[in-house]
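*Asks:* give me the fold of what follows.
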Amino acid sequence: MSDFKEAVKKRRSIYTISSDTTIKDKEIQEILEFALMHVPSAFNSQSTRIALLLGEHHAKFWNIVKDTIKKMVPQDAFKKTEEKIDSCFACGYGTILFFEDQTVVKGLQEQFAAYAENFPKWSEHTAGMHQFTVWTMLEDAGLGATLQHYNPIIDEAVYKEWNIDRNWVLKAQMPFGLKKAEAEPKEFLPIEKRLKIFK
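*Replies:* Okay, the predicted model is just below:
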């Protein structure tokens, strides 16, 4: 239990990453496979889908993000965004794309009509648990990561570039790489404002 607690505690948003890695590509794949196999989902729906982008695919993804944003914002605003993307995300070793398969969600809505309105929310819960699990395992392997949300503006380009099933809805992007610096100290709200115990 103590190792798990320490891993959860150490998992932070790391914005200073490099294109190096502490583990082999196969081990990164195994982390993703572990999450897909063992993270829970409502009704055992297993609706989460993942794409791992390494090498030129990782670079291409962040170029897509920049090209998309460049068309939407003034040049001076884009320059700041471009600098952040290049220095915090594109400079990493790889990017993990998290999706939720809407075919699964809609199928469950039809099969269990009484719970229909809940399945999209439960799908989001599943997505979050997968993201947290992968993030924590990457941290435990010595890698830093952040969770980004450039969807939905990049969705169409992602579908086309990697021939992704359009029933897979992009939920988040996780650039990762070797940590060049640790996260800043974190402030915590008083626990008594966040936890109530009745016994």
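*Asks:* every contact and neighbour count from this point should use C-alpha atoms.
*Replies:* OK.
*Asks:* now the element after the longest helix seen in the chain, going C-ward?
*Replies:* Once the chain is assigned using DSSP state H, the helix that runs over the most residues is helix 119-140. Next helix or strand after helix 119-140 toward the C-terminus (DSSP states H and E): strand 143-145.
*Asks:* elements contacting that following strand?
*Replies:* Here strand 143-145 touches helix 119-140, strand 168-179, going by 3 or more CA pairs under 8 Å, 6 or more residues apart in numbering; DSSP states H and E.
*Asks:* so which of these gets nearest Phe78?
*Replies:* With CA to CA, the closest approach to Phe78 among those belongs to strand 168-179: 19.6 Å.
*Asks:* does anything pack onto that closest one? Which helices or strands?
*Replies:* Counting by 3+ CA pairs under 8 Å, 6+ apart, strand 168-179 packs on strand 17-18, strand 94-101, strand 143-145.
*Asks:* how far does it sit from its chain's centre?
*Replies:* How far strand 168-179 lies from its chain's middle: 4 Å, per CA atoms, centre = their mean, to the nearest Å.
*Asks:* what does stretch 98-105 give?
*Replies:* Mean C-alpha position of stretch 98-105 versus that of the full chain (CA atoms, centre = their mean) differs by 15 Å.
*Asks:* and for stretch 47-54?
*Replies:* Distance of stretch 47-54 from its chain centroid, counting by CA atoms, centre = their mean, is 9 Å.
*Asks:* for the comparison step, fold the sequence that follows:
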Amino acid sequence: METKFIELSKQRRTIYNLGRNVKLSTGELTKLIQESIKQAPTSFNNQTQRAVILFGDAHEKLWDIVIDRLKQEVPDEAAFAKTTAKVNAFKAAFGTILFYTETKTVKQFEENFPLYAANFQDWSEQSQGGAQQAVWTSLAENGIGANLQHYNPLIDDEVRAAFNIPGSWKLRAEMDFGSIESPADAKDYMADDDRFLVFK
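*Replies:* As a prediction, this is how the structure comes out:
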């Protein structure tokens, strides 16, 4: 039995301590991310996933937007200082991927396939999960760490304006990535008997 995929999946961990000591070029990373998303499955092959890949100043600009937006929400200076430190850790990474869903495509398939209309929103979210896992695992295979954040919808309008994002794209997640400066902690798993049913 081949287990290469399982071993790669074990490498795909949430890494918070990220840096910029990345050996791949931005061009190589862009190609890796794009190809990973292209090969991820979608319902009816409707390809609802979209991505914005940020490097350099654009990457830092995103996390500045997050900090500025959170300042409006965090109740006091002490709490905001902790929030800023957390976001600055994401900013210290090499780059960020913004994962979007093209809502026009979802709506089009709802209209074209009314029997399944109630499912296309859920299926688009499943496609997002597949794309995000594919990218994350591909990065891990290349020794690059990542973590997944969800500051949407809080930052949606500011990010849309900053990067000229189409109005029909809905932000679903933000993945910062970079060199692994310290590994993830050990991971616990629930008992298989509580998680799986097998019938023969």
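*Asks:* once they're superposed, what TM-score comes out?
*Replies:* Taking TM-score structural alignment, normalised by the length of the first structure as the basis, the two superposed chains have a TM-score of 0.97; 198 aligned residues with a CA RMSD of 0.9 Å.
*Asks:* need the contact list for the closest residue to Thr22 of the first structure other than its chain neighbours.
*Replies:* Closest residue in space to Thr22 of the first structure, ignoring its immediate chain neighbours: Gly142 at 6.2 Å, by CA to CA, 6 or more residues apart in numbering. Residues in contact with Gly142 of the first structure (CA atoms under 8 Å, 6 or more residues apart in numbering) are 22, 178-179.
*Asks:* and if you look at Thr48 of the first structure?
*Replies:* 36, 98-101, 123, 126-127, 130 are the contacts of Thr48 of the first structure under CA under 8 Å, 6+ apart.
*Asks:* of all those, which comes closest to Glu83 of the first structure?
*Replies:* Phe98 (24.0 Å).
*Asks:* before we move on, the earlier item: which of the contacts of Gly142 of the first structure map to contacts in the second structure?
*Replies:* Contacts conserved in the second structure for those, using both residues aligned by TM-score structural alignment, their matches' CA atoms under 8 Å: 178-179.
*Asks:* which of the contacts of Gly142 of the first structure count as buried?
*Replies:* Among the contacts of Gly142 of the first structure, the ones that count as buried by 16 or more other CA atoms under 10 Å are 178-179.
*Asks:* got JSON lines for the contacts of Gly142 of the first structure, with distance to Lys10 of the first structure too?
*Replies:* Converted to JSON lines, those look like this (distance: CA to CA, whole Å):
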{"residue": "Thr22", "distance to Lys10 of the first structure": "16"}
{"residue": "Leu178", "distance to Lys10 of the first structure": "14"}
{"residue": "Lys179", "distance to Lys10 of the first structure": "12"}
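*Asks:* list just the nearest of the contacts of Gly142 of the first structure to Lys5 of the first structure.
*Replies:* Of all the contacts of Gly142 of the first structure, Lys5 of the first structure sits closest to Lys179, with 20.3 Å by CA to CA.
*Asks:* the closest one contacts Ser19, correct?
*Replies:* No. With contact defined as CA atoms under 8 Å, Lys179 of the first structure does not count as touching Ser19 (9.5 Å).
*Asks:* what sits in contact with each of those two?
*Replies:* Both Lys179 of the first structure and Ser19 lack any common contact, where contact means CA under 8 Å, 6+ apart.
*Asks:* ok, Ala97 of the second structure to Gly27 of the second structure distance?
*Replies:* Actually, residue 97 of the second structure is Ile. It isn't Ala. Counting by CA to CA, to the nearest Å, the separation of Ile97 of the second structure from Gly27 of the second structure is 14 Å.
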